[in-house]
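> here are the coordinates; sequence isn't available:
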């Protein structure tokens, strides 16, 4: 991974292939040396090369990618200078490319934080009172607010307030370097602030150009479909799903498993989003949700309905739905008193698959893509509009899902989520351009075209 990050594009493939050569040489050395020494000596010999490699790495700078992810731009420049054996001026263009490449990883971190929060509630919630859970939930925000007291204000805010010296000190603290090393970056920030103030956005600017209009409907569409595919309703009813699946697993433990799966899946996204691209992950996510909702969740809907409708109504709907999806047979058999222990895993597996594919794509990437589509002068306003619409749909889904389930049957309610997942797949396939590795100007040109 390190070699892949530090190598130039033209030699990355050759450098990666050297790994296979070294593995072959290692195996050959074991064959040549092995017959003449004891196993103890052979083990010690096998450890020499890794040890020498580790010592050598002490004198090699950290990957520029890691420095950029940590916000240490000056250290990234110095690492690139050392690795390329040239001047800082000569590697500034490459640094800009690196910054474009890690946008997706940074933008996808939001879903990881959300997953951590959900998992903490699943772990603590079932075993304490609501009062204790509320106090527990307040601890992290309280600690976060306390920690922010020791962090300097944003250089952008300080420049806007005409506190240039404080902005220099803030940037120096954030980059962990000397003031001389950040003066050039400070000059860039000052220029960006001047441009932002000179081109201060109004609501009219959101529809002023074709590129902005396109960016707006793409962003609103992505965050709306994020909610319309039913994540909040599914999470709200996941305990009921586990209880009625006949799996024998305690529902509280099951939700902890769901939270853990969501966290692990979300953690994968930053590592693949800048190599696979946004479109691939979003298409994979939408397609996976459509399959799990239309198949597995079509049957899973009935347990929720069982708590909302009479058993007679439940049985009628189950029989009707069996004609539409074979997996609905599970709960049909269960209602008729048949032994379903051999397929009790079906709704649980569907739930886990849904959580995985949602977390990898639509859980985090709509927010990452949103940050890439807009120019700086309208980004704040456009993000506020998109986020407001997103959480408005979240409110509607959570509020009216149970009512919709009672009126139509929860099988049909969740089937609707599956239809929206299909809409998400089609929309991403035909409308969303790939933004991986592209500059803001390139993205704006595509959107305006």
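Structure's in. What do you need? Quantities reported herein were computed from a predicted structural model and do not represent experimental measurements.

> CA only for contacts and neighbour counts going forward, please
OK.

> mind listing the helices for the stretch 51-200 of the chain?
Per DSSP state H, counting those that start in this stretch, the stretch 51-200 of the chain carries helices over the ranges 64-69, 73-84, 88-101, 103-107, 109-124, 130-148, 155-160, 164-175, 179-198.

> compare those helices and give me the one nearest residue 14.
Smallest distance to residue 14 across those (Cα to Cα): 16.9 Å, for helix 73-84.

> ok, and what's touching the closest one?
The list of residues contacting helix 73-84 from outside it, by Cα atoms under 8 Å, 6 or more residues apart in numbering, reads 6, 61-65, 67-68, 87-88, 91-92, 95, 175, 177, 181-182.

> just the buried residues of the residues you listed.
6, 61-65, 67-68, 88, 91, 95, 175, 181-182 (16 or more other Cα atoms under 10 Å).

> what packs against the helix or strand hosting residue 215?
Element membership of residue 215, judged by DSSP states H and E, is helix 210-228. Packing partners of helix 210-228 (3 or more Cα pairs under 8 Å, 6 or more residues apart in numbering; DSSP states H and E): helix 365-373, helix 376-408, helix 410-431, helix 440-448.

> take a look at this one as well, against the first:
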């Protein structure tokens, strides 16, 4: 009898693609949106002292200038995903790159605080939209076994952008700190990565998932062939097409769906609490006002700008460490560890500020050490885990709207922290303001310990069954 011929395409598993050159280029270009996110949230840290002096800002106006970007970010996050679903991830990212350029130039030439606030809000819209579009775009382009690595690159670019902003602020303060308008140069530098994003997106393909969902099937297969290169397997395209058809026939979720069903309502409360916990540590008070605080505790001249680079570098190291730890340590364990670490380091900050005499050389260095430890615990254990947690707990039918609302809450909390910090420090002093964050961290520890389940190594279906069972 003749031997039966076996079709290898039906029996061999798809080849596992390594990070090839084309995929690496696509990920690098797309994550320039994350770099802009980081730079634009970090640059205000060093620019604020110059802005306050140049435009004669009150504590409230100082808080408004710093916090209006996350206010715009909340609405950019709320609507950015919908725009990307309708017009395509690539096209919307190209438009956002133009918005980045226009808003950045507008901020840098603003003659009054009203104009500066307006363009900072517009910049926030672009930052917020990028915060939800870029991770989705990367997740849809990457093969499943590389998805975590590719999406995590965006987090590294965000903290890298913040660190870059701190370095440039220090250099510009040293070279041109005597000029009243040095803050304008600090802000305008963000046009460079924005132009790189726009030019780079010209050659980056559209998401295969979006193309399939909008009927461009042949183009979807072409994109997969391009980005998979030698490891291309047509079965992956067929899977993408099948999922796109499922999306097409699934009714759109509404915000009311998050509160109408009791077990989904419990998930929403948990997700919203994670968004709040992400911000009540006061991380963005440090990100926005770090140089101001360091000047206040004793770093004279440009020393505060250079000292501020150290927490920026710690943020990059902490996110890289989180990428490793998440493979081995539970989300709940990391989150509780991070909250204990932030509460302890903030307590050290407040006690040192209140007890070490002004003028003592030790005061500045002890408080800087507390800030560095705080940033390490925050970025490694809280910042990374809360975003991951929110992405895992929602069931598929409300995942998009659930993440959108939670992102909105997170950005609005960022706005409130940034707006109130200078007002509180003006009224209470830095030490007692930091103690408010310590109390909030203690409340968060109790909440996570009593309410938050472990999600590591559980499939999305297992988590849904868990929440359904109450």
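That came through, no problem. Being a predicted model, the structure only gives us computed values, none of them experimental.

> returning to what we had before: and of the helices of the stretch 51-200 of structure 1, who's closest to residue 348 of structure 1?
Across these (criterion: Cα to Cα), the nearest stretch is helix 109-124, sitting at 16.8 Å.

> what angle do that closest one and helix 130-148 make?
Angle of helix 109-124 of structure 1 versus helix 130-148, following axes from the mean of the first three to the mean of the last three Cα atoms, to 10 degrees, is 140 degrees.

> tell me roughly how far helix 109-124 of structure 1 lies from structure 2 on average.
Taken over the aligned residues, the distance from helix 109-124 of structure 1 to structure 2 averages 1.7 Å (mean Cα distance after the TM-score superposition for structure 1).

> quick one: map residue 152 of structure 1 onto structure 2.
The equivalent of residue 152 of structure 1 in structure 2 is residue 205 (alignment by TM-score structural alignment).

> can I assume that match is in contact with residue 222?
No. Applying Cα atoms under 8 Å as the test, residue 205 of structure 2 and residue 222 come out as separate, 9.7 Å apart.

> looking at the two, which is more packed in?
Between residue 205 of structure 2 and residue 222, counting by other Cα atoms under 10 Å, residue 205 is the more crowded of the two (19 against 13).

> gap between residue 51 of structure 2 and residue 420 of structure 2?
From residue 51 of structure 2 across to residue 420 of structure 2, the span is 18 Å (Cα to Cα, to the nearest Å).

> now check structure 1 for the residue matching residue 236 of structure 2.
Counting by TM-score structural alignment, residue 236 of structure 2 corresponds to residue 185 in structure 1.

> tell me the contacts of its match?
Applying Cα under 8 Å, 6+ apart, no residues qualify as near residue 185 of structure 1.

> wait, residue 51 of structure 2 sits on residue 186?
No. Assessed by Cα under 8 Å, residue 51 of structure 2 is found out of contact with residue 186, at 10.8 Å.

> the more surrounded of those two?
Counted by other Cα under 10 Å, residue 51 of structure 2 and residue 186 do not tie: residue 186 has more neighbours, with 23 against 20.

> quick one on the thing from earlier: for residue 140 of structure 2, see how far away the match of residue 152 of structure 1 is.
Taking Cα to Cα, one finds residue 205 of structure 2 at 11 Å from residue 140 of structure 2.

> can you pull the buried residues of stretch 343-361 of structure 1?
By neighbour count with 16+ other Cα under 10 Å, stretch 343-361 of structure 1 contains the buried residues 344-348, 350-361.

> same check, this time on stretch 395-403 of structure 1
397-398, 401-402.

> look up how far residue 196 of structure 2 lies from the match of residue 152 of structure 1.
The gap separating residue 205 of structure 2 from residue 196 of structure 2 is 16 Å, by Cα to Cα.

> the nearest residue to the match of residue 152 of structure 1 once chain neighbours are set aside: neighbour count?
Nearest residue to residue 205 of structure 2 in three dimensions, chain neighbours excluded: residue 223, at 6.5 Å (Cα to Cα, 6 or more residues apart in numbering). By other Cα under 10 Å, 20 other residues sit near residue 223 of structure 2.

> please list all residues in contact with the counterpart of residue 223 of structure 2 in structure 1.
Under the alignment (TM-score structural alignment), residue 223 of structure 2 maps onto residue 170 of structure 1. Going by Cα under 8 Å, 6+ apart, residue 170 of structure 1 touches 152-155.
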